[in-house]
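Engineer: here are the coordinates; sequence isn't available:
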């Protein structure tokens, strides 16, 4: 009886540690990248005397948040966890072997390519359909900060399109699917392992929204869970981080392409549908 109770306590403790560490790494990667972005901005603006604009700040964010914060923290966590985790487990009194996980990446197979194509259209349909619904319902949603900068500087959108494929998709997927989902999957089944990172990923987009009502921004965040679920399912199914990275990258690139043409041709309907994404 006592042994069974001890095993349940150990299992609960391992679950709590897994969830806290996974979500902490996810949020920590973004915060670390944001701190580096602010530091770089201050150094360039006040140290080097370079007059920087919000567009420059966006570029710095792409480099330090997605490139260093997301990708760098994810890869560092996977590499150093086997060395650090035993000490933490001893401190918390967790018994048993350390459950290992890794981020698998390989050249996509034909099956992987098919998943990329299907996932891309599913994610895009979910996002645009939901955003158009918000527009039709006249929900007071906030504006995505990157899209807002792009509205004021259309040429920046042309930078955001390749950056989606080279930095945003790979960086955010390494962190949220590779690490957050991978870590949670060590203690939960696939459904929970996909759902928790997807909700966390969408929820963190709250901080990228400016303006809008609380209800409207909650509506936007709930919509973003849908493409996040597509990313998560594709990674679970293929076990290849390249697959969700490509889906995410092409998804973002398509949204920015649509925003660019809507700005150039002053299509207010498309603009309102894409600004919150």
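Structural biologist: The structure has been received and is ready for your questions. Computed from a prediction, not measured in an experiment: that's the story for all the values here.
Engineer: hey, let's count contacts and neighbours off CA atoms from now on
Structural biologist: Noted.
Engineer: and residue 248, what does it touch?
Structural biologist: Contacts here follow Cα atoms under 8 Å, 6 or more residues apart in numbering; on that basis residue 248 touches 120, 164, 165, 168, 169, 173, 231.
Engineer: Report the buried residues of whichever strand or helix holds residue 161.
Structural biologist: Assessed by DSSP states H and E, residue 161 sits inside helix 154-163. By neighbour count on 16 or more other Cα atoms under 10 Å, the buried set for helix 154-163 is 154, 156, 157, 160, 161, 162, 163.
Engineer: List the single closest residue to the second one in space, sequence neighbours excluded.
Structural biologist: Of all residues beyond its chain neighbours, the one nearest residue 156 is residue 150 (5.6 Å), with distances taken as Cα to Cα, 6 or more residues apart in numbering.
Engineer: for comparison:
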């Protein structure tokens, strides 16, 4: 067997394992969210009230974080995270601007190509705008930390050990984007186009992690990015 074949066969197992990890994290998150909603429904709370929506999202994200943390311990993956320095906060700010610019340009392109998907969150927000504000707050305290821990800290860290930083950024971002397929509705092509936009934004987050070696930087960037988009969406309703 050639060296190329050996390296390729050596990659199949960890890549399949990380794909499986993403699927498991998503399913556990989904089950946790539903487990929160069911008793609320039985008690007479509306499923689309802000409290229930935020509570179910929070439950899912806690479960999501738990899966990522358990895997990092199982595989002894070291995730570098510390209080960001002033310089690193500036890097995070620059990353936020870059992510917003990229997302805006790609959104315009998708609109021109008639490939801009419908957003599930947008549909909910039309009926309950305050959900966007609650989700913005949750993004800071839970969503961004949980997603960055799994995709940048754990998955990107694991891939980096095997293939180096650049392929690791691409691989983790592809999995990051695939998890967001459920954020969109409509025909398949626009849904995949929307997820592709998330892949590119994920590459920005991944590059920040590699550049600073501090997971706090992409967490801050991810949280700020979400907050800006959610507040703009709220103001536009």
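Structural biologist: Sure thing, it's come through. Note that the structure is a prediction, hence the values are computed from the model and not measured.
Engineer: Can you calculate the TM-score here?
Structural biologist: Remark: TM-score between the superposed chains equals 0.90 [TM-score structural alignment, normalised by the length of structure 2]; 236 aligned residues with a Cα RMSD of 2.0 Å.
Engineer: Return the closest of the contacts of residue 248 of structure 1 with respect to residue 274 of structure 1.
Structural biologist: residue 164 (15.3 Å; Cα to Cα).
Engineer: Look up how far residue 203 of structure 2 lies from the residue mapped onto the closest one from structure 2.
Structural biologist: Aligning on TM-score structural alignment places residue 164 of structure 1 opposite residue 139 in structure 2. Separation of residue 139 of structure 2 from residue 203 of structure 2 (Cα to Cα, to the nearest Å): 19 Å.
Engineer: that older thread, show me the contacts for the match of residue 164 of structure 1.
Structural biologist: Contacts of residue 139 of structure 2 by Cα under 8 Å, 6+ apart are 223, 226, 227.
Engineer: just the residues you listed now: which is nearest residue 107 of structure 2?
Structural biologist: residue 226 (15.3 Å).
Engineer: Aligned against structure 1, show me the partner of the closest one.
Structural biologist: Aligned partner of residue 226 of structure 2 by TM-score structural alignment: residue 252.
Engineer: Could I get the contacting residues of its match?
Structural biologist: Neighbours of residue 252 of structure 1 in contact, by Cα under 8 Å, 6+ apart: 161, 164, 169.
Engineer: From residue 202 of structure 1, how far out is the first one?
Structural biologist: Distance check for residue 161 of structure 1 against residue 202 of structure 1: by Cα to Cα, it reads 20 Å.
Engineer: and the closest residue to residue 161 of structure 1 other than its chain neighbours, how many residues sit next to it?
Structural biologist: Among residues not flanking residue 161 of structure 1 along the chain, residue 253 sits closest, at 4.5 Å (Cα to Cα, 6+ apart). If you count neighbours by other Cα atoms under 10 Å, residue 253 of structure 1 ends up with 23.
Engineer: same question, residue 113 of structure 2
Structural biologist: 10.
Engineer: Can you tell me how far it is from residue 106 of structure 2?
Structural biologist: 10 Å.
Engineer: Please apply the same query to residue 145 of structure 2.
Structural biologist: 25 Å.
Engineer: Quick check: which element contains the spatially most central residue of structure 1?
Structural biologist: By Cα atoms, centre = their mean, the mean C-alpha position of structure 1 lies nearest to residue 172, the distance being 4.1 Å. According to DSSP H and E, residue 172 of structure 1 maps onto helix 169-173.
Engineer: what distance separates that helix from the middle of the whole chain?
Structural biologist: 7 Å (Cα atoms, centre = their mean, to the nearest Å).
Engineer: Repeat that for stretch 176-194 of structure 2.
Structural biologist: 13 Å.
Engineer: Could you do stretch 31-46 of structure 1 as well?
Structural biologist: Worked out by Cα atoms, centre = their mean, stretch 31-46 of structure 1 lies 20 Å from the chain centre.
Engineer: Where do the helices of structure 2 begin and end?
Structural biologist: 3-42, 50-74, 86-112, 120-127, 130-138, 144-148, 157-163, 165-179, 188-212, 216-236 (DSSP state H).
Engineer: I'd like the ones you listed as CSV, with distance to residue 80 of structure 2 appended.
Structural biologist: What follows is those, written out as CSV (distance: least, Cα to Cα, whole Å):
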stretch, distance to residue 80 of structure 2
helix 3-42, 19
helix 50-74, 12
helix 86-112, 14
helix 120-127, 32
helix 130-138, 23
helix 144-148, 12
helix 157-163, 9
helix 165-179, 14
helix 188-212, 9
helix 216-236, 8
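Engineer: That'll do, ta.
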